[in-house]
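Visitor: Sharing a model prediction with you, sequence too.
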Amino acid sequence: MTATSTALLIDGFERVREAVTETLDGLSQEELDWRGADGRTNPIGWLVWHLARVQDLQVSDAAELPEVWQAQGWQQRFALPYPPDASGYGASAEQVDRFSASAELLAGYLEAVHRQTADFLATLRESDYARIVDDAWNPPVTLGVRLISTLADDLQHAGQAALVRGSVKRR
């Protein structure tokens, strides 16, 4: 990876932020919390929170920085009925049912996570992408792989949130 790689990663994470901003625009609390016609769809709000938490966890760990969630007081602002380190990974339907947060809160948290991500990415040199950040896997996970997998996960969830938005607006 090169300086171009860094610019592409920054652009990719910016696209996540832009997609989420568009998805959240003008939604009511009821629309953010809607679980689909079957009552089991992950709601827009939860999807946005989850993608921001995953990005926060993965990037802060790789960058050896504190999580924005705790360091900047977002955990207290959200006041969710979850453990402090929750990210939504493996959440049950009942746990998702208990989620609710305003569009402003969600956008603010994602913006703070995005800032930390972009600031970290701007410091990287080509050699940094080969650094091992997780040796629990075979092969071990490099920083480059971790960043791409985080970006891919975020883009998938942003797309899911946009799809749910379309459904909630058409009901």
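Guide: Everything's here; your move. Numbering: from 1, shown residues only.
Visitor: Going by C-alpha atoms from here, please, whenever you check contacts or count neighbours.
Guide: Noted.
Visitor: biggest helix in this structure, by residue count?
Guide: The helix that spans the most residues within the chain, counting by DSSP state H, is helix 143-170.
Visitor: packing partners for it?
Guide: helix 3-24, helix 44-63, strand 132-134 (3 or more C-alpha pairs under 8 Å, 6 or more residues apart in numbering; DSSP states H and E).
Visitor: Quickly compare these and say which is most buried.
Guide: helix 44-63 (a mean of 23; mean count of other C-alpha atoms under 10 Å).
Visitor: Identify the residues contacting that one?
Guide: 20, 24, 31-34, 66-69, 87-89, 96, 99-103, 106, 109-110, 113, 117, 120, 133, 143, 146-147, 150-151, 153-154, 157-158, 160-162, 164-165 (C-alpha atoms under 8 Å, 6 or more residues apart in numbering).
Visitor: Can I get the buried part of these as one ChimeraX selection?
Guide: Buried residues within the contacts of helix 44-63, by 16 or more other C-alpha atoms under 10 Å, are selected in ChimeraX with:
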select :20,24,31,32,33,34,67,68,69,87,88,96,99,100,101,102,103,106,109,110,113,117,120,133,143,146,147,150,151,154,157,158,160,161,162,164,165
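Visitor: Measure how the longest helix of the chain sits relative to helix 3-24, angle-wise.
Guide: 20 degrees (axes from the mean of the first three to the mean of the last three C-alpha atoms, to 10 degrees).
Visitor: list the contacts for residue 124?
Guide: With contacts defined as C-alpha under 8 Å, 6+ apart, the neighbours of residue 124 are residue 6.
Visitor: element containing it?
Guide: Counting by DSSP states H and E, no helix or strand carries residue 124.
Visitor: how about residue 36, what does it touch?
Guide: 42, 43, 164, 167, 168.
Visitor: okay, now the one to match up with it:
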Amino acid sequence: MKTEDLLLDAFGRIRQTVAATLEGVDAAAAARRPAGNGNSITWLLWHLGRVEDVQLASAAGLEQVWSSQGFADRFDLPLSPRDTGYGHSSGQVDAVQAAPELLLAYYDAVHRQTVGFLKTLDDEDLDRIVDTRWDPPVSLGVRLVSTLADCLQHVGQAAYVKGLNAGRPQD
């Protein structure tokens, strides 16, 4: 298997799981927070989209889909347009509200940009340093793996929250 094919498959699994998690979920269920203070499906999927968007756009030298395709305006969140969700307070988690269709549209746009970038890569590109703020500096390969790990965790969490919501009366 080629590196490109491996990466496309891995990021494709995130896309498949995002879509499956949102299937049949309405806005109320997506916004429900486990135990009243856990992260909602909406927050988790918005955050994973922002993580992938920020990390890969930076590594690829592209503008983030969030701003370049107008998603910041479409979401109209009471947060900084640069916000990705890291360190959010409970109130900030509550502030992330969006229809499941908008969440999927955003992630699909991020995924398309990711796929376009991944298709340009050769094995040698994975050694390119993309972040010198760390010791050791972060290579593209390490950044891709860390982004995959983060996004897979969050989409798994969102799927788990969907399962917790199953059978609950609608709000």
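Guide: All right, it came through fine. What you are looking at is a predicted structure, and each value in this text was computed from that prediction instead of being measured.
Visitor: Need the TM-score from the superposition.
Guide: Remark: TM-score between the superposed chains equals 0.96 [TM-score structural alignment, normalised by the length of structure 1]; 168 aligned residues with a C-alpha RMSD of 0.9 Å.
Visitor: Nearest approach to residue 75 of structure 1 belongs to which of the helices and strands packed on helix 143-170 of structure 1?
Guide: Closest to residue 75 of structure 1 of those is helix 44-63 (C-alpha to C-alpha; 10.4 Å).
Visitor: report the angle between the axes of the closest one and helix 143-170?
Guide: 170 degrees.
Visitor: Where does helix 44-63 of structure 1 end up in structure 2?
Guide: The aligned range for helix 44-63 of structure 1 in structure 2 is 41-60, by TM-score structural alignment.
Visitor: cool, stretch 76-91 of structure 1 as well?
Guide: Going by TM-score structural alignment: stretch 76-91 of structure 1 matches residues 73-88.
Visitor: swap in stretch 156-165 of structure 1?
Guide: Under TM-score structural alignment, stretch 156-165 of structure 1 corresponds to residues 153-162 of structure 2.
Visitor: from the chain's centre, how far out does that stretch sit?
Guide: In terms of C-alpha atoms, centre = their mean, to the nearest Å, the centre of stretch 153-162 of structure 2 is set 12 Å apart from its chain centre.
Visitor: what does it rub up against?
Guide: Residues from elsewhere that reach stretch 153-162 of structure 2, judged by C-alpha under 8 Å, 6+ apart: 14, 17-18, 21, 25, 29-30, 34, 40-41, 44-45, 48.
Visitor: would you list those in a markdown table and tack on distance to residue 57 of structure 2?
Guide: A markdown table is the format used below for those (distance: C-alpha to C-alpha, whole Å):
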| residue | distance to residue 57 of structure 2 |
| --- | --- |
| 14 | 17 |
| 17 | 22 |
| 18 | 20 |
| 21 | 25 |
| 25 | 29 |
| 29 | 31 |
| 30 | 27 |
| 34 | 32 |
| 40 | 25 |
| 41 | 24 |
| 44 | 20 |
| 45 | 18 |
| 48 | 14 |
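Visitor: To which residue of structure 1 is residue 107 of structure 2 aligned?
Guide: The criterion is TM-score structural alignment: under it, residue 107 of structure 2 has residue 110 as its aligned partner in structure 1.
Visitor: Which residues are in contact with that match?
Guide: 17, 48, 49, 52.
Visitor: Closest one to residue 81 of structure 1 out of these, please.
Guide: Among those, residue 49 lies closest to residue 81 of structure 1 (C-alpha to C-alpha), at 13.6 Å.
Visitor: buried residues in the match of stretch 76-91 of structure 1?
Guide: For stretch 73-88 of structure 2, a neighbour-count test (16+ other C-alpha under 10 Å) marks 75, 84, 85 as buried.
Visitor: again, but for stretch 112-132 of structure 2
Guide: 113, 114, 115, 117, 118, 126, 129, 130.
Visitor: Now go through the residues you listed and say which are in helices.
Guide: Applying DSSP H to the buried residues of stretch 112-132 of structure 2, the entries found in helices are 113, 114, 115, 117, 118.
Visitor: Might you report the residue contacts of the equivalent of residue 27 of structure 2 over in structure 1?
Guide: Correspondence of residue 27 of structure 2 to structure 1, assessed by TM-score structural alignment: residue 29. Going by C-alpha under 8 Å, 6+ apart, residue 29 of structure 1 touches 100, 101, 102, 103.
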